[in-house]
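Engineer: Just a sequence and a predicted model for now, questions to come.
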Amino acid sequence: MSFYQFAKGVVASVFFPLYRIEIHGKEHFPKDGAVLLCSNHIDNLDPPTVGICAPRQVHFMAKEELFRVPVLGGIVRKVGSFPVKRGMSDREAIRKGLNVLKDGGVLGLFPEGTRSKDGKLGKGLAGAGFFALKSDASIVPCAIIGTYKPFQKVRVYFGPPIDFAPLREKKTSADEATELIMSKIAELLEKHQS
């Protein structure tokens, strides 16, 4: 058993009963090949939640500060996540992200770049669009709905992969590509928030 599977099992055994997590749309998640998984960001618990709900290992691009926290930093690195410097172009993080996709892995991103203060979907950063355009990955939108209050439901929805072929052909800008991704996350939120 890999460390990732072990950690996923431990986190799942706590999160599923505590937050009554429900997973929807797992059938939309490609069984193989590169996947860019893009989700809204409402809480610090989003990465482990998405990680235990996704059917494949997710390599998260996570804020650099996390890797400096004793013990946690080591665990985050061991489960395949890697640091990104916020507010600047981080070439090393970009290279690592592209390599995950080139190797047919799953790259997890929160395009807003930071947690939403009010729970509403914020503007996405160009990074998500950049990865979508620079790879042949399937782009899977994800919506997390809930409050992470103990014993109140948190629901995770995976949407159908977004058809990126037209955008890649017409050399769309990264900002436009991110807008499309965010619109699909917004659709999932609107459809299931009631």
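Structural biologist: Good, I have the coordinates.

Engineer: CA only for contacts and neighbour counts going forward, please
Structural biologist: Will do.

Engineer: how about the helices of the protein, start to end?
Structural biologist: With DSSP state H as the criterion, the chain has helices at 3-19, 46-53, 72-78, 91-102, 126-133, 165-169, 174-192.

Engineer: So for residue 147, which of the ones you listed sits nearest?
Structural biologist: Closest approach to residue 147 among the helices of the chain is made by helix 3-19 (8.8 Å; C-alpha to C-alpha).

Engineer: Check it against this one:
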Amino acid sequence: MSLYPFARSVVAGLIKPTYRIKVEGLEHFPKEGAVLLCTNHISNLDPPVVGVTSPRKVLFMAKAELFDVPVLKNLLKNFGTFPVKRGGGDREALRAGLKVLKEGNVLGLFPEGTRSKDGQLGKGLPGAGFFALRSNAAVVPCAIKGPYKSFQSLKVVYGKPLEMEKYRQEKISPEEMTAIIMNEIDKLLKD
């Protein structure tokens, strides 16, 4: 038996009632094929929250420092999470992310690269734009609307996939594409 479904049900049983999670927009989430899922980042709990609310298994890119903790390293690898060295172009992480998408899976990214200190949406890094432009994945924006407070409502909103063909044809830069993705996340946060 795979560890992912078991862990997902355990985590869902703990997180969903504690944070009274409400989910919107699941009808927008592609049922099959590659998906680049781009989400704002307000808490360490964001990956498990997205993991238990997404209709499909999400493979995350996570900061390399997390893989320095022996027990956590094994757990992350069992969930299909792979490391990224922050602060520069990590070619190995970029290849791993493209492989996830090429295999038709869901790649989960937090384009800001780090948690927001004030809950406000920060500037996205070009990696999200790189994956969006270099793959044939559907790009799905997602907003986590906090705060993470016990027994208060937390909302996860999945937006409609972006119309990527026009951006790919226009040959825009990864930075420009990331800005478009971040704008879509911002719209979901403000709705």
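Structural biologist: Yep, it's here. Because the structure is a prediction, the values reported are computed rather than measured.

Engineer: What value does the TM-score take for this pair?
Structural biologist: Once superposed, chain against chain, the TM-score is 0.98 (TM-score structural alignment, normalised by the length of structure 2); 191 aligned residues with a C-alpha RMSD of 0.8 Å.

Engineer: I'd like to know which of the helices of structure 1 lies nearest to residue 145 of structure 1.
Structural biologist: Counting by C-alpha to C-alpha, residue 145 of structure 1 lies closest to helix 174-192 out of those; the figure is 7.3 Å.

Engineer: on that earlier part again, as TSV, the helices of structure 1 with distance to residue 109 of structure 1 and mean neighbour count would be great.
Structural biologist: Shown next, in TSV, are the helices of structure 1 (distance: least, C-alpha to C-alpha, whole Å; neighbours: other C-alpha atoms under 10 Å):
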stretch	distance to residue 109 of structure 1	mean neighbour count
helix 3-19	18	15
helix 46-53	9	21
helix 72-78	15	16
helix 91-102	10	17
helix 126-133	7	22
helix 165-169	19	12
helix 174-192	11	18
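
Engineer: now the ones you listed as JSON lines including distance to residue 158 of structure 1?
Structural biologist: Shown next, in JSON lines, are the helices of structure 1 (distance: least, C-alpha to C-alpha, whole Å):
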{"stretch": "helix 3-19", "distance to residue 158 of structure 1": "17"}
{"stretch": "helix 46-53", "distance to residue 158 of structure 1": "9"}
{"stretch": "helix 72-78", "distance to residue 158 of structure 1": "23"}
{"stretch": "helix 91-102", "distance to residue 158 of structure 1": "19"}
{"stretch": "helix 126-133", "distance to residue 158 of structure 1": "17"}
{"stretch": "helix 165-169", "distance to residue 158 of structure 1": "20"}
{"stretch": "helix 174-192", "distance to residue 158 of structure 1": "8"}
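
Engineer: what angle do the longest strand seen in structure 1 and helix 126-133 make?
Structural biologist: Longest strand in structure 1 by number of residues (criterion: DSSP state E): strand 138-145. Interaxial angle, strand 138-145 of structure 1 versus helix 126-133 (axes from the mean of the first three to the mean of the last three C-alpha atoms, to 10 degrees): 140 degrees.

Engineer: Tell me the gap between strand 138-145 of structure 1 and the middle of its chain.
Structural biologist: Taking C-alpha atoms, centre = their mean, to the nearest Å, one finds strand 138-145 of structure 1 lying 7 Å from the centre of the chain it belongs to.
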